[in-house]
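Enquirer: Please find the sequence and the predicted model below.
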Amino acid sequence: MRLIHGLPLIVALAGCSQTPVTPAGGARTIVPTVPTVTSQVEVFNHLPKDFDRSAWLFAQLETVPAIRSAKVAPARLELNDGQMSGYTGCNGVFGSYQRENTRIQFTGAGISRRFCTELADQEKRMLDVLSRTRFGMIAKANGYLLLLDENKAILAELLPMPPKDN
């Protein structure tokens, strides 16, 4: 008896769904059933003066949170006047970068050769992000460094590391 009471609701909901539209040319256009969302992040139009001597912790790589645990040192990126170094959580990373205003490109990235099964995906994402980065911008809301691709889509978010005591 419960199924019969639920049947009118199912029929009513089925009437609300949208079906694909097929134009005369035969191409199929799918009409979304929910609105799409575009996020925007306010950024500064310049990088700070000390950017070329800064250090950052990866918070997120390609929408995946960076691995944090007591057993693993966090993934990080250090910039020093055109030289880049860092740590994937397993291996050291090194290379160089060129920067003009907010345009930035990492080149010649090398990596040490330890194999860490649990960090292999993160390491691959980090190297991919570095190779695809074309812009670096600072988010106004939290001071994070955003690494962006050519279309200014966010590839990674990094938290500023406190300066080292000398």
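Expert: Yep, that arrived.
Enquirer: From now on I want contacts and neighbour counts done on CA atoms only, so please keep to that.
Expert: Fine.
Enquirer: Now do the helices for this structure: every range, in order, please.
Expert: Secondary structure of the chain by DSSP state H: the helices cover 2-14, 120-132.
Enquirer: how about the ones you listed, which one is nearest residue 139?
Expert: Of all the helices of the chain, it is helix 120-132 that lies closest to residue 139, at 17.8 Å by Cα to Cα.
Enquirer: Which residues does that closest one contact?
Expert: With contact meaning Cα atoms under 8 Å, 6 or more residues apart in numbering, helix 120-132 is reached by 61-62, 66-67, 88-90, 105-107, 109, 147-150, 155-156.
Enquirer: I'd like to know which of these are buried.
Expert: Neighbour counting by 16 or more other Cα atoms under 10 Å classes 61-62, 66-67, 88-90, 105-106, 147-149, 155-156 among those as buried.
Enquirer: returning to what we had before: could the helices of the chain be laid out in a markdown table, adding mean neighbour count and distance to residue 79?
Expert: Formatted as a markdown table, those follow (neighbours: other Cα atoms under 10 Å; distance: least, Cα to Cα, whole Å):
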| stretch | mean neighbour count | distance to residue 79 |
| --- | --- | --- |
| helix 2-14 | 9 | 55 |
| helix 120-132 | 17 | 13 |
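Enquirer: ok, and here's another one to check against it:
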Amino acid sequence: MKRLTITALLLSSLFGCASQSDSATEAKTLDLQGNWHIEYIGDMPVIDYSPAKVMFQEEGKLSGNTSCNQFFGSYQQQGESLTISPAGTTMKACVDALMEQEQRTMQALSKVTQARMNKGRLEFLDQASGVVMILTKMD
């Protein structure tokens, strides 16, 4: 009986520790602040030397370059949950390839629901956990 009680106590303390570390992991928030170069939109790499980037600022402010134009907006982050709300862009014309890439960038940003780090890269994910964009830190 004594052995059963000790075993039960050990198991409960192990499970208690596991759930505490899981909670701590879930609560951990990615540090997004700074400049991030867009490397991939969906499964397509961005055009070489493209200025496409996202800049996360304090107080939920967001800006960047969609390949041709500047954009601005806001973001909300809680753990790995991320919502990006582009509010506006400049309206200059560029070569067709950059304009197409710009459209893909804006569409991808509007689909983002999660962010995670994977092998040193920031991945933006959609509702189905599909990767919609891959970025690397510029700072």
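Expert: Okay, I see it. Here the structure is a predicted model, which is why all the values come from computation and not from measurement.
Enquirer: now for the helices of the first structure, which one comes closest to residue 76 of the first structure?
Expert: Of all those, it is helix 120-132 that lies closest to residue 76 of the first structure, at 9.7 Å by Cα to Cα.
Enquirer: quick check: the closest one aligns to which part of the second structure?
Expert: Mapping helix 120-132 of the first structure onto the second structure (TM-score structural alignment) gives residues 99-111.
Enquirer: how about the strands in the first structure?
Expert: Listed in chain order, the strands of the first structure (DSSP state E) span 53-61, 64-65, 76-80, 83-87, 92-100, 103-111, 135-138, 145-148, 154-160.
Enquirer: Identify the residues contacting the residue nearest to residue 86 of the second structure when sequence neighbours are not counted.
Expert: Leaving aside its chain neighbours, residue 86 of the second structure sits nearest to residue 73 (4.2 Å; criterion: Cα to Cα, 6 or more residues apart in numbering). Contact partners of residue 73 of the second structure, counting by Cα under 8 Å, 6+ apart, are 61-63, 84-88.
Enquirer: ditto for residue 134 of the first structure
Expert: Taking Cα under 8 Å, 6+ apart, one finds 103-105, 147-150, 152 in contact with residue 134 of the first structure.
Enquirer: conserved subset of these in the second structure?
Expert: Contacts conserved in the second structure for these, using both residues aligned by TM-score structural alignment, their matches' Cα atoms under 8 Å: 103-105, 147-150.
Enquirer: Output those residues as a markdown table; include the columns distance to residue 141 of the first structure.
Expert: Formatted as a markdown table, these follow (distance: Cα to Cα, whole Å):
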| residue | distance to residue 141 of the first structure |
| --- | --- |
| 103 | 21 |
| 104 | 21 |
| 105 | 24 |
| 147 | 16 |
| 148 | 17 |
| 149 | 20 |
| 150 | 22 |
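Enquirer: Looking at the strands of the first structure, which is nearest to residue 119 of the first structure?
Expert: When these are compared by Cα to Cα, strand 83-87 sits nearest residue 119 of the first structure, at 11.3 Å.
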